[in-house]
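S.K.: Just need the structure, nothing else, for what follows:
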Amino acid sequence: MKRRLFSLVMVPLLLFSANAAAAEEKEEDWHDETMYFLMTDRFMNGDRSNDEQTDNNDPSAYQGGDFKGIQDELEYLQELGMTSIVISPVFENEAGAYHGYSITNYSKMNSQFGSGQELAALVASAHEKNIRVIVEFPATRVSTEHVWLDDAQKVDWFTEASIAQEPAWLGEMALLNTANPDVQSALVEAAVKLADETGIDGYFFSGASAAEPRFWTKFNESLPELHLIGEMSGASMQEAAAYEEAGLDAVTSSWLQEPIREQFATVDRSSEEVKELLLEEQNVLSDPLAAVHKADSALADRFTLDMASENMFPGARWRMALTYMYTAPGTPAILYGSEIAQNGESGPDSHGLMNFRTDQELVDYIKQIAVLRQDLPALRRGSYEPLYEEDGMSVFKRQYEDETIVVAINNTGETQNITISAAELDEEKELRGLLNGDMSRAADGSFTIILDREEAEIYALAEKTGVNYAFIAAMLAVWIVFVIFLYLVWKRGKKAAKSS
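M.R.: As a prediction, this is how the structure comes out:
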């Protein structure tokens, strides 16, 4: 809490003194987002009337979460610093499919989560809090009980009527024939209808790379005002660029997920691979700042499980990873429960109920770095330049207009003392820490950064501060008044003693 208060108080002062660009009005585009992926059924139960299939004694059954529950917790998400939420699929599903991927009808809503009107109410409430709502839309595979499979005229709408899926807990599913233009038209129609009726801001197309890039062009043409994100499962960065060109507004950086987890699951791991991938994104992707970076996902083991297997404390590991994701180029995204270090293997075990009453230390830290990300345009839109990389100690520079931010992350097991050439920054300025209040001035042509193990600092390059005489005078005045007050109290007490 002390750190968070320091950031909230000091950031505005430091930015103004550094003539930073934060004073500019935030532009309303998608480069300023921090995303929160949530599984509706596992988040919050706000309406008991739709709990028909709920069984809280069975982790593989519905647990009761719904649209009303999300709506009730919007203030929590706002305070956490989330500007967009991505909610799990909303269409009708086969019995027990709490995750939403086993779609049986694109024309109906999943009654376990609520109605279209309740989703619209959620969207309206979110917009009042400046939170955008994106709906996950599986468009390449559906339930083996999907209504289209019962239509003899739609046989060619599928390439497989039933095939085992990965991860295994998804069971058997049917694969849609995305090369069939009728399939595309039906899916686009469903997407347009839901958007028109609810006012959502975009779609997250899970498994998007399972279809050819051109499959998504019509979605873009029919939904020009919506933000369309494609999940690149196993696709290379070069392949992902083709999906952007075909009409998707952003892609997930699937190539980064495992390297980030590998780097931050423990200490003293090389950070070179992630650095090189981030540099490559700047040259390959059409819009690298919109690329979505995730460490956790609903279809994988929890990142916390990786940390546990390394016998590491999850809180510190998550702080390091999230600091990196919140300050590196791209759009940071976390899966619900990551802020409380939720654990579990892929499937129901990793889809535990959200606990809003757990230890708040990590939650408070996320709030702190979220404030910095929103207050510092360089962290959202700036250029990216690595300054130092060695065995888990990472230092990089983000620059936007007149604002320069330096991020230092010590993901090692011991205190690090490194120097950065003043030629990379400005010898006439100083580095002022916004997380912990650290400060560094150039000496002998270099800045020195000292960081304890498993700690991070975000520095603003600012004009050097001199002696603050006004502040000193104010403090002296306070002490003088306090001393006079004590003297008067003592004198009054002495007088009262004499009179008695």
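S.K.: contacts and neighbour counts: CA atoms only from here.
M.R.: OK.
S.K.: those helices in the stretch 151-300 of the chain, which residues are they?
M.R.: 181-198, 217-222, 237-246, 254-264, 272-284 (DSSP state H, counting those that start in this stretch).
S.K.: Can you lay out the ones you listed as CSV showing mean neighbour count?
M.R.: Compiled in CSV, those are given as follows (neighbours: other Cα atoms under 10 Å):
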stretch, mean neighbour count
helix 181-198, 16
helix 217-222, 16
helix 237-246, 20
helix 254-264, 20
helix 272-284, 16
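S.K.: Columns distance to residue 498 on top of the ones you listed, output as JSON lines?
M.R.: JSON lines is the format used below for these (distance: least, Cα to Cα, whole Å):
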{"stretch": "helix 181-198", "distance to residue 498": "79"}
{"stretch": "helix 217-222", "distance to residue 498": "89"}
{"stretch": "helix 237-246", "distance to residue 498": "87"}
{"stretch": "helix 254-264", "distance to residue 498": "71"}
{"stretch": "helix 272-284", "distance to residue 498": "77"}
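S.K.: before we go on, could you also do this sequence so I can check it against the first one:
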Amino acid sequence: MKLISKILPLVAAMTLWGCDNNQHAAKDNEEQQYAVAKISTQLPHYLERDIRDEVFYFVMPDRFQNGDTSNDNGSKTLVESQGGFDKTSKGHYHGGDIIGLKDKLPYLQEMGITSIWMTPIMRNQAVQGDSSGYHGYWVLDFSEIDPHLGSNQDLKDLIDAAHKLNMKVFFDIIANHSADVIKFKECHGEDGKQWLGATPGLCDYKTLEQVANGDKYTVFVPEGSENIKTPQWLNDPKYYHNQGDSTWEGESAIYGDFAGLDDIDTDNPEVVAGLIDVFKGVVSEFKPDGFRIDTVKHVNMEFWSEFSPAIVDHAKSLGIPQFFMFGEVYDSTPEFLSTFTTTGKMQSILDFAVQSGIYKSLIEQKGTNELEAIFNGDHFYKDEDSDASQLVTFTGNHDMGRFAYMLDRENPDMSEAEKLARIKLSNALMYFSRGIPVVYYGDEQGFVGDGNDKDSRQDMMPSLVASYNDDDLLGTDATTADDNFDQSHVLYQDLVALANLYVKHDALRHGAQAQVYAQDTPGIYAFTRTTEHAQYLIVANTATTEQKQTFNMSYKGFEPVVLAKDKSEDNGEVTINLAPLSYAIYKAQ
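M.R.: Purely as a prediction, here's the structure:
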């Protein structure tokens, strides 16, 4: 065990909050049986608001709410964006759409959400193989919304409605690849429908050296698909790498096809200019508040250093001064992650490192020094226009699976009460440590899932997927066969409580973070958040037993409330007794 540093001198009394703090949440009216957190109404105007004030909700529109059943089968005229609807299959469209999402804005606002991040919504190739593009990552047309989700006007209406609630809307975009249209005769045969390679379903990757020596695939576009993509230049195979499937290692991670999707040649200056124009057009047409960028590490760094400033500058020229972009870099090493915000000139990335630290501390039940080690890497992110406080934090997602699933996978005999306590503590660490928290849709309703990818993309509306509906949800007797927008759910209410604390205390959003204490076993993790005018101490207990710890606080006197049993000595020492799997927050007065 070790005390990392002395806490800065604090003045006068301190106030303690515990993790069961729903009493702080406001009620809309006397009849309402649940607390709410409309924190977007208490924050600065969305156009001027600092990104560190946000609480994100990451949602897959197809799996959220069906507001218009007439679009369930997609386009009525474009065959390539038609069909793929099957509510019984976890790999197909289920009918959720933009209108449905707009209808549920009050549900999100009252949970304390300030920003909505949607999976990609541009027009997709509806069907590839035995699955469909419900997730949005098989883009054909970068200029219009996928017809399964609605119309361009529906999207504009959603953004307008969110802005009226002082909430933001973020798009998920892809520059690495487009839909799988291009074929290789050596792999797919003359008709593009066969598998001739050594491994069914894969086209062996050809290295840059092989290509330079003339060992190339014979590239073609199947008849009828020659003009299937928009803008038009994306239909020309010369703008793609065409080197076969990525093995996720070495150069193939950049130049190989991502699961067969057409890998765009972002080394080509014409492509760089073309993609900048594409996404400038998206910003001009819809005026979103920012982008999350997919598969960032599978694109050459030089592209991002040119693309990122160009898009942000364009958005600012249109009157979106706080336009914000963050990238997906699937890696848990701060030194590597930070290269995309420094060299790559991105404003932020998804913080897979913090996700890993929370996972190790609360799921694998390792020491709290796992968190310490991650935050010790924060200095890597510091440059002239960004730092670690702008990183986007999360505990699970649509690729790796839900936090509750990972918890159950590693601890199958754990009680429901302990699982809920660990989930609540993971949320508190995400909200109150530096960074911008993301709630993955359905987590607030106790969704668990059977795995990653498709198994973590359950329906919030009543589901017909058998493998979803046999899940044992946490904190409820409901299943995914039910409508799951219960605002009294224990986890929804926990997020309400966190949001109300988050908005009430500016330092919990903006404060510089300094680590105070960590240990090599489950137990106490403590850190401070400090601004010019305030300082807070956050203490978490990751152990299943009460933990006692003494801190040299360098001040006298405080008032304990709710959870911890505390004693203050005249010499400035503070002894904290913290309940299992709980947290406390102290504020200097």
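S.K.: re earlier: so which of the helices of the stretch 151-300 of structure 1 is nearest residue 316 of structure 1?
M.R.: Nearest to residue 316 of structure 1 among the helices of the stretch 151-300 of structure 1 is helix 254-264 (9.5 Å), distances taken as Cα to Cα.
S.K.: what span of structure 2 lines up against the closest one?
M.R.: The alignment of helix 254-264 of structure 1 onto structure 2 (TM-score structural alignment) covers residues 352-362.
S.K.: Mind listing residues that contact that stretch?
M.R.: The contact list for stretch 352-362 of structure 2, computed with Cα atoms under 8 Å, 6 or more residues apart in numbering, reads 329-334, 366-368, 370-371, 374-375, 393-396, 403, 422, 426, 429, 522, 542.
S.K.: Tell me which of the helices of the stretch 151-300 of structure 1 lies nearest to residue 443 of structure 1.
M.R.: helix 272-284 (27.8 Å).
S.K.: how close does the closest one sit to structure 2?
M.R.: Its matched residues in structure 2 lie on average 2.2 Å from helix 272-284 of structure 1 after superposition (mean Cα distance after the TM-score superposition for structure 1).
S.K.: And that helix, what does it pack against?
M.R.: In this structure, helix 272-284 of structure 1 packs against helix 237-246, helix 254-264, strand 383-390, with contacts taken as 3 or more Cα pairs under 8 Å, 6 or more residues apart in numbering; DSSP states H and E.
S.K.: could you dump those to JSON lines with distance to residue 194 of structure 1?
M.R.: Listed next are these as JSON lines, based on distance: least, Cα to Cα, whole Å:
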{"stretch": "helix 237-246", "distance to residue 194 of structure 1": "22"}
{"stretch": "helix 254-264", "distance to residue 194 of structure 1": "27"}
{"stretch": "strand 383-390", "distance to residue 194 of structure 1": "37"}
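S.K.: Can you say which of the helices of the stretch 151-300 of structure 1 is nearest to residue 150 of structure 1?
M.R.: Nearest of the helices of the stretch 151-300 of structure 1 (Cα to Cα): helix 181-198, 14.9 Å.
S.K.: equivalent range in structure 2 for that closest one?
M.R.: Taking TM-score structural alignment, helix 181-198 of structure 1 hits residues 269-286 over in structure 2.
S.K.: mean deviation of the matching stretch from structure 1?
M.R.: Using mean Cα distance after the TM-score superposition for structure 1, the mean distance for stretch 269-286 of structure 2 is 1.8 Å.
S.K.: Can you name the residues in contact with that stretch?
M.R.: The contact list for stretch 269-286 of structure 2 (Cα under 8 Å, 6+ apart) reads 142-143, 155-156, 175, 231, 239, 264-266, 303, 307, 310-311, 314-315, 318.
S.K.: How far away from the center of its chain is that stretch?
M.R.: How far stretch 269-286 of structure 2 lies from its chain's middle: 23 Å, per Cα atoms, centre = their mean, to the nearest Å.
S.K.: Also stretch 499-515 of structure 2?
M.R.: 20 Å.
S.K.: same deal with stretch 379-399 of structure 2?
M.R.: With Cα atoms, centre = their mean, you get 11 Å for stretch 379-399 of structure 2.
S.K.: Which of the helices or strands spans the residue nearest the centre of structure 1?
M.R.: Within structure 1, one residue has its C-alpha closest to the average C-alpha position: by Cα atoms, centre = their mean, that is residue 333, at 2.5 Å. Using DSSP states H and E, the element containing residue 333 of structure 1 is strand 331-335.
S.K.: before we move on, back to that, the helices and strands packed on helix 272-284 of structure 1: which one's closest to residue 376 of structure 1?
M.R.: Taking these one by one with Cα to Cα, strand 383-390 is closest: 12.8 Å.
S.K.: and the closest one with helix 272-284, angle?
M.R.: Angle, strand 383-390 of structure 1 to helix 272-284, by axes from the mean of the first three to the mean of the last three Cα atoms, to 10 degrees: 160 degrees.
S.K.: which outside residues touch strand 383-390 of structure 1?
M.R.: By Cα under 8 Å, 6+ apart, strand 383-390 of structure 1 touches 270-272, 275, 279, 328-329, 394-400, 420, 424.
S.K.: Now, of those residues, which are buried?
M.R.: The neighbour-count criterion (16 or more other Cα atoms under 10 Å) marks 270-271, 275, 279, 328-329, 394-400, 420 among the contacts of strand 383-390 of structure 1 as buried.
S.K.: Make a markdown table from those residues and add secondary structure and distance to residue 406 of structure 1 to it.
M.R.: Listed next are these as a markdown table, based on DSSP: H, G, I helix; E, B strand; the rest coil; distance: Cα to Cα, whole Å:
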| residue | secondary structure | distance to residue 406 of structure 1 |
| --- | --- | --- |
| 270 | coil | 20 |
| 271 | coil | 17 |
| 275 | helix | 15 |
| 279 | helix | 16 |
| 328 | coil | 11 |
| 329 | coil | 13 |
| 394 | strand | 10 |
| 395 | strand | 7 |
| 396 | strand | 6 |
| 397 | strand | 5 |
| 398 | strand | 6 |
| 399 | strand | 9 |
| 400 | strand | 12 |
| 420 | strand | 11 |
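S.K.: burial count for residue 4 of structure 1?
M.R.: 20 (other Cα atoms under 10 Å).
S.K.: I'd say it and residue 368 touch.
M.R.: Yes. Between residue 4 of structure 1 and residue 368 there is a contact under Cα atoms under 8 Å: 5.1 Å.
S.K.: Which residue, other than its chain neighbours, is closest to residue 431 of structure 2?
M.R.: Distance criterion Cα to Cα, 6 or more residues apart in numbering; nearest residue to residue 431 of structure 2, sequence neighbours excluded, is residue 437 at 5.5 Å.
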